[in-house]
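Asker: just the structure for this:
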Amino acid sequence: MVWAVFQGMSRRLHKARAIPSALGMAMVAALVLVAQPTGSANAQGAAGAAPKLGPSGLPLPRFVSLKAGRVNVRVGPGQGYKVSWVFTRSALPVEIVQEFDNWRRIRDSDGTEGWVFHSLLVGKRTAVVAPWQDGDPLPIRAAPNDTAEITAYLQPKVVSSVATCEGGWCRLVDKRFRGWIKQTNLWGVYPDEVID
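Answerer: As a prediction, the model looks like this:
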């Protein structure tokens, strides 16, 4: 059996202590009130319902991943807003919950939200293995079923590329392993979302 190494999710290089201007805070409050996200709804919408589209013409919410190895996350949609934290690793999955001009309001696996410039994101699908738990590793299987051979175990919080998802299972592809994991054990894909 193969054991995957724990991959920590270093995202907060520093916390900004600066207080945004009153005008900046008012603008952020207005944006939040006007376009309040509805949570982590399935990007494909309810059965038969069309997904909500953002100004870009793409569904909201939707999962993407970080393109750069250093991404400033701001308190508002613009370079004039203070940096609240910095992601220091590429390929982490984030959920876009709102769009404003060329800025995207994202949510990470901890539920923390902030604004990043659109070019720092990419449509490549990645996922975090069970970020809500600590401890026991989760099995990766040779086929998408509970009786298939276990080919690897992944620690919670490991990040991997998602190749496909179907029937409640997702195929992960990494330099060290390939295999299937239950979709409910991942953050970065919606329940029952089909990815091909």
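Asker: C-alpha only now, for contacts and for neighbours.
Answerer: OK.
Asker: ok but Leu31 is inside a helix, no?
Answerer: Yes. Checked against DSSP: H, G, I helix; E, B strand; the rest coil, Leu31 lies within a helix.
Asker: next one: the closest residue to Gln183 other than its chain neighbours from Arg125, what distance?
Answerer: Nearest non-adjacent residue to Gln183, counting by Cα to Cα, 6 or more residues apart in numbering: Trp169, 4.7 Å away. Spatial separation of Trp169 from Arg125 under the definition Cα to Cα, to the nearest Å is 15 Å.
Asker: report how many residues lie close to Leu92.
Answerer: One way to gauge burial is a neighbour count; for Leu92, by other Cα atoms under 10 Å, it gives 29.
Asker: could you do Lys157 as well?
Answerer: Here the number of neighbours of Lys157 (other Cα under 10 Å) works out to 22.
Asker: pretty sure it contacts Val128?
Answerer: Yes. Taking contact to mean Cα atoms under 8 Å, the distance of 5.4 Å between Lys157 and Val128 places them in contact.
Asker: residues in contact with Leu53?
Answerer: Shown in contact with Leu53 (Cα atoms under 8 Å, 6 or more residues apart in numbering): 59-60.
Asker: another one to check against the first:
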Amino acid sequence: MSGIPNLRIPRPAPLFLGSLLLLGNPAANALDFRTTSRPALLYTAPSNTAGKVAIAGSGLPLEVVVDTENWAKVRDHSGRLAWIEKAALGGSRNVVVKAETSLVRTQPRPDAEVAFRVARGVLLGVTGEPDAYGWLPVKHADGMAGWLPLHEVWGR
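Answerer: You can find the predicted model right below:
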């Protein structure tokens, strides 16, 4: 041979390979968002006797980070973590506008006519699944509907 030592490359352990497969699977990494079905208290711990953090209004989207039998640890759009009784979750899907101003379009295209404008913090109902190009169908509480880019909202 040419004086280059033979290197033995170890085979990855099956558990490690399985972990890599899960990391590459978007469904395995999907965030779990749920919406409040009614106004509900947010607590510092999973107990009605724990400290009260805030009141979550009806229709607020929350990211579930810990899920137990009766409680869920959730994150709101500001990043705050708190606990909520799971019975308060389950309303229709909503998102919060995170862009300063979003243009909701009549069709899922950046050159489509503007249906209406929404400001940061506005709740919008989700009326379907996002399309392949990242446009989400939404509806305002007053009935106006259209499409906006998925990256301009939080809660989906």
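Asker: TM between them?
Answerer: The pair, once superposed, lands on a TM-score of 0.76 when counted by TM-score structural alignment, normalised by the length of structure 2; 132 aligned residues with a Cα RMSD of 2.0 Å.
Asker: which one in structure 2 is aligned with the residue nearest to Gln183 of structure 1?
Answerer: Structural alignment places Trp169 of structure 1 opposite Trp135 in structure 2 (criterion: TM-score structural alignment).
Asker: can you check Gly188 of structure 1 too?
Answerer: For Gly188 of structure 1, the aligned residue in structure 2 is Gly155 (criterion: TM-score structural alignment).
Asker: the closest residue to that match other than its chain neighbours: which element?
Answerer: Residue nearest to Gly155 of structure 2 in three dimensions, not counting chain neighbours: Val95, with 4.7 Å by Cα to Cα, 6+ apart. In this structure, Val95 of structure 2 is located in strand 94-97 according to DSSP states H and E.
Asker: Provide the aligned range in structure 1 for that strand.
Answerer: Under the alignment (TM-score structural alignment), strand 94-97 of structure 2 falls on residues 126-129 in structure 1.
Asker: average offset between that stretch and structure 2?
Answerer: Following the fit onto structure 2, the mean deviation recorded for stretch 126-129 of structure 1 is 0.5 Å by mean Cα distance after the TM-score superposition for structure 1.
Asker: what comes into contact with that stretch?
Answerer: With Cα under 8 Å, 6+ apart, stretch 126-129 of structure 1 has contacts from 64-65, 91-93, 109, 154-162, 185-189.
Asker: give the residue farthest from the middle of structure 1.
Answerer: Distance from the C-alpha centroid of structure 1 peaks at Ala22, with 30.3 Å (Cα atoms, centre = their mean).
Asker: and that residue, what's its match in structure 2?
Answerer: Checking TM-score structural alignment: Ala22 of structure 1 goes with nothing.
Asker: and Ala22 of structure 1, how far from Phe100 of structure 1?
Answerer: Relative to Phe100 of structure 1, Ala22 of structure 1 is positioned 20 Å away (Cα to Cα).
Asker: and for Pro137 of structure 1?
Answerer: Distance from Pro137 of structure 1 to Phe100 of structure 1, counting by Cα to Cα: 39 Å.
Asker: likewise Val64 of structure 1?
Answerer: 16 Å.
Asker: okay, these two: which has more neighbours?
Answerer: Between Val64 of structure 1 and Phe100, counted using other Cα under 10 Å, Val64 has the larger neighbour count: 22 against 18.
Asker: aligned to that one, what sits in structure 2?
Answerer: Using TM-score structural alignment, the equivalent of Val64 of structure 1 in structure 2 is Arg34.
Asker: touching the helix or strand where that match lies from outside, list them.
Answerer: When elements are defined using DSSP H and E, Arg34 of structure 2 is found to belong to strand 32-35. Counting by Cα under 8 Å, 6+ apart, strand 32-35 of structure 2 makes contact with 58-65, 89-94, 155-156, all of which sit outside it.
Asker: how about 7 Å then?
Answerer: Under the criterion Cα atoms under 7 Å, 6 or more residues apart in numbering, residues 59-64, 89-94, 155-156 lie in contact with strand 32-35 of structure 2.
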